[in-house]
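**Student:** turn this into a model:
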Amino acid sequence: MFSKKAGWSRNRTMLVSMAAPFMIITFIFYYIPLFGWVYVFFDYKPGIPLGNTPYVGLKFFELALGPGSDLYKVLKNTFVLSFLALLTAPLPVMLAIMLSELKNHRFKKLVQTTTTLPYFISWIIVFSLAFSMFSIDGLVNRILGMLNISDAPLNVLGNNAGAWYIQTAFHLWKTIGFNAIIYLAAISGIDLEQFDAARVDGANRLQTIWHITVPGIMPTFIVLLLLSVSNLLSNGFEQFFVFYNPLVADKLNVLDYYIYRVGILQGDYAYATTIGVFKTIVSLALLFTINQIAKKVRGEAIV
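**Tutor:** As a prediction, the model looks like this:
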């Protein structure tokens, strides 16, 4: 009994020691910055000590949520782009299923590598490639001009009407291969005896996919979809930072980029912090709401 307790104590100490660096990093970069939330209650100006800064209470919350605020337009862009991303969520599942059904392993690796590689390319390089391809003097317009298909050049990156859909397409191109890896892992976890039994019963390939593969990866899809819903206010910053231009400014001004503009470019730290606090509160509310929905639907909570 003593040896078992001693062994458990050593294992527990080792596990805590392994987790400690990550816990410290998380505390430093995620919890200590929360003390900066105090700036939402002060009319803070850089260089002036907080003790000498006027206390304004909930003034910045009233400005953010009051009539005439730009926040509502920003939230519209954020929700529309997040909703479009949710609509494309089944596409990585379809790609994973098609890859799992390929019998030619070399072609399978080629497709998987080709679709996954864009995930590791920075958004700055993606914008450079997009600019060289789709700008007015880009490759696409040159080819169209040589073939006499279009007289007027296509301004893809400055198309205000299609800005949401174009950015969704870029995001899908960049992430579809990496997201498919998650579903490939889920497919590999399905019991192979189910496929053998289906073949014995005379099921064809489409029937096997519909009745075995799809139900097998559905729990993974639901969890990822629910987590995406809880993260609706986070579209990312880098993509809209590099693709932002005056022609599509009113469509790409999402919440993360709006906080950057107000806080860094305009120097209104208190108001930008207020928007950040608002985003955190709403995101937490969405997360716990989705967690309760998942608990009722799946019988098991996500977090």
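**Student:** drop to CA atoms for contacts and neighbour counts, all remaining ones
**Tutor:** OK.
**Student:** residue closest to the middle of this structure?
**Tutor:** Asn235 (5.7 Å; C-alpha atoms, centre = their mean).
**Student:** let me see the contact set for that residue.
**Tutor:** Listed by C-alpha atoms under 8 Å, 6 or more residues apart in numbering, the contact set of Asn235 reads Thr78, Leu81, Ser82, Val254, Leu255, Asp256.
**Student:** between the residues you listed, which sits nearest Ile143?
**Tutor:** Taking C-alpha to C-alpha as the measure, Ile143 lies nearest Leu81 of the contacts of Asn235, at 30.4 Å.
**Student:** please give me the structure for this one as well, since I'd like to look at both together:
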Amino acid sequence: MRTVSNETAAQVPVTSGSKWNLIRRKLWRSRMMYLFVLPGTLYFLIYKYVPLLGSVIAFQEYSPFQGFLHSDWVGFAHFRKIFDNPEVVQVLINTITLSFLQIAVAFPVPILLALMLNETRNEWFKRLIQSLVYLPHFLSWVVVVGLVTIFLRSDGVVNGLLEHVFGIEPILFLQQPYLFKPLIVLEVIWKEAGWGTIVFLAALAGVNPELYEAAIVDGANRWRRIWHITLPGIRSTIVILLILRLGTVLDNGFEQIFLMLNPYVQEVGNVLDTYVYYKGILQSDFSFATAVGLFKSVVGLVLVVAANKLAKKFGEEGIY
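**Tutor:** Now for the predicted structure:
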């Protein structure tokens, strides 16, 4: 019986029919895997990609009665209004300020928590603290803001303590414009810091323990081990998460901001997410609201691409 060598088989041309049969066989062998991912694929197609077609109304004077096909085309008129309208400029400043406050203050907190938990030698205590700090992640923003309101309202727990223990008159925490942004950042830290800690603890688990042993032999104390071994070991994870965070720099989260807003803090607390809601839903200015949302998405995309290139320039992997 004559066999065909690998070199001879490699020289046999593959026709389009045989390629299709090969692809079909591979698809059939992996049919259960494709069936498993089908619900997730359909979710993103139906709820993420198909709605993108509606972005065309950002370039129209959209009327629900005329529809997409018959509404008047206005080009970039709505985008020019974004920068011509002083109200939008103020909203944009509020959004950027709040986002960079969250990046500067809230982003490092999970890193610090992960470093402290990583240095804890009592496993029972470590697991207890880790469970306690990430449990708030599972609470909705309605519950979180409700708790904050109960504690900080004029007749709440905090004002009760200030009045009865220190003799201080009640402070209207929720009506003070200068306290709005710090409260938002503190709520984000309390709710999400513990959940973000899990990612950094997973990254810390991949650091080679022999490096710590060698550092101890060389006489490095705990702080030097953290600075020269631990932090460089999770640097790539920090960079990737920072890049992804920059992509949402104009996305402050609608629910939290909307629930915390009131007439006293409207000027400093109104961000792009809530502004789109007010203009698009309450005032029925669908085209302008869509233009603002599209502008926000484009800025996020540009920041992600720029940050990724910058990370690669400094020797990091980036996200793609």
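**Student:** care to give me the TM-score?
**Tutor:** Once the chains are overlaid, their TM-score stands at 0.91 when taken by TM-score structural alignment, normalised by the length of the first structure; 299 aligned residues with a C-alpha RMSD of 2.2 Å.
**Student:** show me what the residue nearest to the centre of the first structure aligns to in the second structure.
**Tutor:** In the second structure, the residue matched to Asn235 of the first structure (TM-score structural alignment) is Asn252.
**Student:** over to Val80 of the first structure?
**Tutor:** Checking TM-score structural alignment: Val80 of the first structure goes with Thr97.
**Student:** cool, Gln292 of the first structure as well?
**Tutor:** In the second structure, Gln292 of the first structure lands on Lys309 (TM-score structural alignment).
**Student:** for its match, which residues are in contact?
**Tutor:** Contacts of Lys309 of the second structure (C-alpha under 8 Å, 6+ apart): Gly318.
**Student:** how close does it get to Ile240 of the second structure?
**Tutor:** Lys309 of the second structure sits at a distance of 12 Å from Ile240 of the second structure (criterion: C-alpha to C-alpha, to the nearest Å).
**Student:** buried sites along stretch 291-300 of the first structure?
**Tutor:** Neighbour-count burial for stretch 291-300 of the first structure flags Asn291, Gln292, Ile293, Ala294 (criterion: 16 or more other C-alpha atoms under 10 Å).
**Student:** before we move on, what about stretch 179-187 of the second structure?
**Tutor:** Phe180, Lys181, Ile184, Val185, Glu187.
**Student:** that stretch aligns to what range in the first structure?
**Tutor:** Per TM-score structural alignment, the counterpart of stretch 179-187 of the second structure in the first structure is residues 162-170.
**Student:** what residues does the matching stretch touch?
**Tutor:** Stretch 162-170 of the first structure has contacts (C-alpha under 8 Å, 6+ apart) with Val80, Leu81, Leu84, Ala85, Val156, Leu157, Val248, Lys251, Leu252.
**Student:** map His211 of the first structure onto the second structure.
**Tutor:** Using TM-score structural alignment, His211 of the first structure sits opposite His228 in the second structure.
**Student:** for Ile259 of the first structure, same thing?
**Tutor:** In the second structure, Ile259 of the first structure lands on Val276 (TM-score structural alignment).
**Student:** spit out the contact partners of the closest residue in space to that match that isn't next to it in sequence.
**Tutor:** Spatial nearest neighbour of Val276 of the second structure, excluding adjacent residues (C-alpha to C-alpha, 6 or more residues apart in numbering): Ala289 at 4.9 Å. When contacts are counted by C-alpha under 8 Å, 6+ apart, Ala289 of the second structure touches Ala58, Tyr275, Val276, Tyr277, Lys279, Gly280.
**Student:** now the residue nearest to the centre of the first structure: how far from Ala301 of the first structure?
**Tutor:** Asn235 of the first structure sits at a distance of 24 Å from Ala301 of the first structure (criterion: C-alpha to C-alpha).
**Student:** quick one: the helices in the stretch 201-303 of the first structure?
**Tutor:** 205-208, 214-230, 238-243, 249-252, 255-260, 269-298 (DSSP state H, counting those that start in this stretch).
**Student:** okay, those, which one's buried deepest?
**Tutor:** Across those, averaging neighbours per residue (mean count of other C-alpha atoms under 10 Å) puts helix 255-260 on top, at a mean of 21.
**Student:** give me the secondary structure label for Gly158 of the first structure.
**Tutor:** Classification of Gly158 of the first structure by DSSP: H, G, I helix; E, B strand; the rest coil places it in coil.
**Student:** contacts only, for the residue nearest to it when sequence neighbours are not counted.
**Tutor:** Nearest in space to Gly158 of the first structure, with sequence neighbours left out and distances taken as C-alpha to C-alpha, 6+ apart, is Leu247 at 5.3 Å. Leu247 of the first structure makes contact with Gly158, Asn159, Asn160, according to C-alpha under 8 Å, 6+ apart.
**Student:** corresponding residue for Leu247 of the first structure in the second structure?
**Tutor:** Under TM-score structural alignment, Leu247 of the first structure pairs with Tyr264 in the second structure.
**Student:** mind checking how far that match is from Leu282 of the second structure?
**Tutor:** For Tyr264 of the second structure relative to Leu282 of the second structure (C-alpha to C-alpha), the value is 20 Å.
**Student:** please say which position in the second structure Val277 of the first structure maps to.
**Tutor:** Match for Val277 of the first structure (TM-score structural alignment): Leu294.
**Student:** touching, that match and Val56? I think so.
**Tutor:** No: taking contacts as C-alpha atoms under 8 Å, Leu294 of the second structure lies outside contact range of Val56: 9.9 Å.
**Student:** which helix or which strand is home to the aligned partner of Glu213 of the second structure in the first structure?
**Tutor:** Mapped onto the first structure by TM-score structural alignment, Glu213 of the second structure lines up with Asp196. Assessed by DSSP states H and E, Asp196 of the first structure sits inside helix 192-200.
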